[in-house]
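Asks: okay, sequence plus prediction incoming.
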Amino acid sequence: MLPGVAESADNSTRSEARGIARPAVDEWLTAHVDGATAPFDYTLIAAGGSNLTFRVTDAAGHQWALRRPPDGHTLPTAHDMHREYRLMSALAGSAVPVPTCVAYCDDNSVTGAQFYVMSFVDGHILRDRASCAGMTAADADVATDSLVDVQVALHTIDVDAVGLGDLAKRDDYVGRQLKRWRDQVERANIRDLPLMVELHERMTRAKPREVAPPALAHGDYRFDNTIMNDDYKIIAVLDWELCTIGNPVADFAWSMLYWTDPGATMFVLSDPPTLEPIFSRSDEVIRRYKERSGFDLSDLPYYRVFSWWKQACIVEGAYARRLAGATGGMTSSGNVHDIATRVDRMLEHAHELARGVL
């Protein structure tokens, strides 16, 4: 999570720089990144529960971002660094703003895994309500418009024209996703999740016909995976780990999990910025996306169920990694079994939403 980010001091940790093997990484940067001068300082950006992202500062004060998989246990098909690098490279100069890709290391011997380097994009990240301090209702509306407009741009980009036509299959996105996430949970083999299995089977039987054309589906698009300028317009979209070719309506439904309205009983984020009264409510965001994309959203209730189920599967993967000793970008404080409780609550919420839908 969070490639190319800017962060405040209280969101980063220096010292250990786990996942960075010195002096090998220093030597690689000096040889492959133009203008990079040793020694380097590595600051782990302590956000997210998956890939590790570091702010790299050289002797002259130049900054880049370095991204690599978590150190320790990982699940098959996860943490594909080259996929992220390819996606951002392909989108450079498009209507979807991304950090500039600088260099890629495919030699695992350097630091135990492949990694890449990109530009460090400075700006605002709306992670929580505190990050909205000083924003007006007009600012929030600009940010909302930008969030919707960039997602519509992503969902309508010509994948063949940008060289991503072979990124994935173009049909049965939900079927592929249902299989992928159930398989990952079952490979981890941490515990029995009968509700996960039940919902998987019901969603498989009730899959709606895909009416929107296949598109780039980011897989985790939301405010805190974007960077905004001082006008609250998006200047970089981050975290391309889950991106594929898929159903844009399902991808939009996933994004709406993170748009929490006041009074909601189930949150993904612990302190979502959209709880601030300056932001529009979720039905207005849906209206804007529908109007600007032109897509039929009549199956959105199904995709909400699917999204909460998928969220539970992903968090179960984070639980498996924590039990195995890997933390990704998360701090390791707190009771690891609280993660399992979150998974259970997400599955129960999906089950409730499924009434009358599946």
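Replies: It's in.
Asks: make it CA atoms for all contacts and neighbour counts henceforth
Replies: Noted.
Asks: any idea which residue sits dead centre in this protein?
Replies: The chain has D220 as the residue nearest its centroid, 3.6 Å off, counting by CA atoms, centre = their mean.
Asks: structure B:
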Amino acid sequence: MSNHDIDTKRLGDYLQDYIPGLGDDLQAEKFAGGQSNPTFKLTSGDQHFVLRRKPKGELLKSAHAVDREFRVISALAGTDVPVPHAYVLCEDDAVIGSMFYVMEYKEGRILWDPTLPEIETPQERASIYDSMNATLAALHNVNVEAVGLSDYGRPGNYFERQVSRWSKQYRASEIDTIPDMETLMKYLVNNMPPDDGSVSLVHGDYRLDNMMFAHDKPEVIALLDWELSTLGNPIADLANQCMAWMLPSEGSMRGLSDVDRVALGIPSNEEYIAKYCERTGRTEIQNWNFYLIFSLFRLAAIVQGIRKRAQIGTASSAEADARGDLVYPLAAMGVSLIP
């Protein structure tokens, strides 16, 4: 077990006021993987918690917003969206060197591969995807005013703001000129669909491995990693998930493009979208191709950020350099979808 430069004595002293019964034997173990906010399992006796912190060092503006994660998890307590209990947000860098929050540790399964090779039957795979669909619908059906999140995002066209944001983030982490990224930024600005007025809480990175499933049944018990959450158009989450499934089944970003989904019990994108629309009261989704292209561009911009952090030495995973190279095929896939 490694404390990864966390002063557990100082941290334990700080947490005494927020976690009843916490012992003086606190230990911290970093979870493997993850590129953005380093995440640790905290242990004290038979008690377990999770700590998420900002990385140390030079950071891109508005990235690593653990304070926003804490706020949204706290607000969703008691809704139909499964989230861990949030204990405390610490904005004092003096405690462990950067802002962090502590939340409940959930016992469950993280499923990394969308083909679900560890699941034995097509029926259970179908149920896992249905639970994932139901959780997404529950998120988008949350009354943001009722849970105190009406100011969680800015008003105005969500996709205009998102294209502007991720273009700026990409420029801030740009290492070399990538023609396909230039093409995507131009296309997205020039083909922006009209704002349809849809506003909901948007997760921002809704995918299989950002949720935890129960050990004994195909049910989502915790939706995790809220760093990119905001108020906006809910179709962004749906497109982000369906976009990820367009990727090949091999590689560091595994998809479903080259597998037999029927045989595996995994719904087609069309079936998944139809079920989502049924649960959220939608009749159709217009401009779907634009949303897919935007999702690929955004993911490429995020990956470019990982690539930049690897270059300057602040990436939290040893895989960051290799994953950063995915910006090229992601941007090319986005360009291939332009009519």
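Replies: Nice, I can see it. Everything quoted here is computed from the prediction, not taken from an experiment.
Asks: superposing both, give me the TM-score.
Replies: Superposed pair, TM-score by TM-score structural alignment, normalised by the length of structure 2: 0.91. Supporting alignment: 333 aligned residues with a CA RMSD of 2.2 Å.
Asks: on that earlier part again, distance of the aligned residue in structure 2 for the residue nearest to the centre of structure 1 from L247 of structure 2?
Replies: Under the alignment (TM-score structural alignment), D220 of structure 1 pairs with D205 of structure 2. D205 of structure 2 sits 16 Å away from L247 of structure 2, going by CA to CA, to the nearest Å.
Asks: now the counterpart of W309 of structure 1 in structure 2: how far from M212 of structure 2?
Replies: Under the alignment (TM-score structural alignment), W309 of structure 1 pairs with F297 in structure 2. Separation of F297 of structure 2 from M212 of structure 2 (CA to CA): 27 Å.
Asks: likewise I73 of structure 2?
Replies: I73 of structure 2 sits 15 Å away from M212 of structure 2, going by CA to CA.
Asks: again with T135 of structure 2
Replies: Distance, T135 of structure 2 to M212 of structure 2, using CA to CA: 11 Å.
Asks: may I see the buried residues of stretch 176-196 of structure 1?
Replies: By 16 or more other CA atoms under 10 Å, the buried positions in stretch 176-196 of structure 1 come out as L178, W181, R182, Q184, V185, A188, L193, M196.
Asks: go on, stretch 36-50 of structure 2?
Replies: Buried residues in stretch 36-50 of structure 2, counted by 16+ other CA under 10 Å: S36, N37, P38, T39, F40, K41, L42, T43, S44, H48, F49, V50.
Asks: help me confirm that the fifth one is found in a strand?
Replies: Pointing back at F40 of structure 2 there. Yes - the assignment for F40 of structure 2 (DSSP: H, G, I helix; E, B strand; the rest coil) places it in a strand.
Asks: I'd assumed E29 was in contact with it.
Replies: Yes - counting by CA atoms under 8 Å, E29 is a contact partner of F40 of structure 2 at 5.3 Å.
Asks: between the buried residues of stretch 176-196 of structure 1, which is closest to L216 of structure 1?
Replies: L178 (17.6 Å; CA to CA).
Asks: show me what the closest one aligns to in structure 2.
Replies: The equivalent of L178 of structure 1 in structure 2 is V163 (alignment by TM-score structural alignment).
Asks: quick check: the match of W309 of structure 1 touching L330?
Replies: Yes - contact criterion CA under 8 Å: F297 of structure 2 and L330 qualify, at 7.2 Å.
Asks: so between those two, which is more surrounded?
Replies: F297 (28 against 23; other CA atoms under 10 Å).
Asks: against D24 of structure 2, how distant is the more buried one?
Replies: For F297 of structure 2, the distance to D24 of structure 2 equals 47 Å [CA to CA].
Asks: and for Q162 of structure 2?
Replies: Distance, Q162 of structure 2 to D24 of structure 2, using CA to CA: 44 Å.
Asks: picking up where we left off before, next up, the contacts around the match of L178 of structure 1.
Replies: V163 of structure 2 makes contacts with M185, L188, V189, F294, R298, as judged by CA atoms under 8 Å, 6 or more residues apart in numbering.
Asks: same list, those, but as JSON lines with neighbour count please.
Replies: Formatted as JSON lines, the contacts of V163 of structure 2 follow (neighbours: other CA atoms under 10 Å):
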{"residue": "M185", "neighbour count": "17"}
{"residue": "L188", "neighbour count": "20"}
{"residue": "V189", "neighbour count": "13"}
{"residue": "F294", "neighbour count": "25"}
{"residue": "R298", "neighbour count": "26"}
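Asks: now name the helix or strand holding the aligned residue in structure 2 for V148 of structure 1.
Replies: Superposed on structure 2 with TM-score structural alignment, V148 of structure 1 falls opposite N133. If you go by DSSP states H and E, N133 of structure 2 is part of helix 122-140.
Asks: who are the packing partners of that helix?
Replies: strand 200-202, strand 220-223, helix 261-264, helix 269-280 (3 or more CA pairs under 8 Å, 6 or more residues apart in numbering; DSSP states H and E).
Asks: tell me the residue in structure 2 aligned with G163 of structure 1.
Replies: Under the alignment (TM-score structural alignment), G163 of structure 1 pairs with G148 of structure 2.
Asks: equivalent analysis for A113 of structure 1, please.
Replies: In structure 2, A113 of structure 1 lines up with S98, judged by TM-score structural alignment.
Asks: skipping adjacent residues, who's closest to that match in space?
Replies: Counting by CA to CA, 6 or more residues apart in numbering, S98 of structure 2 lies nearest to K54, which is 5.7 Å off, once chain neighbours are set aside.
Asks: what about that neighbour, how many neighbours?
Replies: If we define neighbours as other CA under 10 Å, then K54 of structure 2 has 21 of them.
Asks: now check structure 1 for the residue matching it.
Replies: Per TM-score structural alignment, K54 of structure 2 is aligned with P69.
Asks: again, but for S36 of structure 2
Replies: Aligned by TM-score structural alignment, S36 of structure 2 pairs with S50 of structure 1.
Asks: how about the secondary structure of the nearest residue to that match once chain neighbours are set aside?
Replies: In this structure, S50 of structure 1 finds its nearest non-sequential neighbour in G328, 4.2 Å apart by CA to CA, 6+ apart. Here G328 of structure 1 is coil, with the state taken from three-state DSSP.
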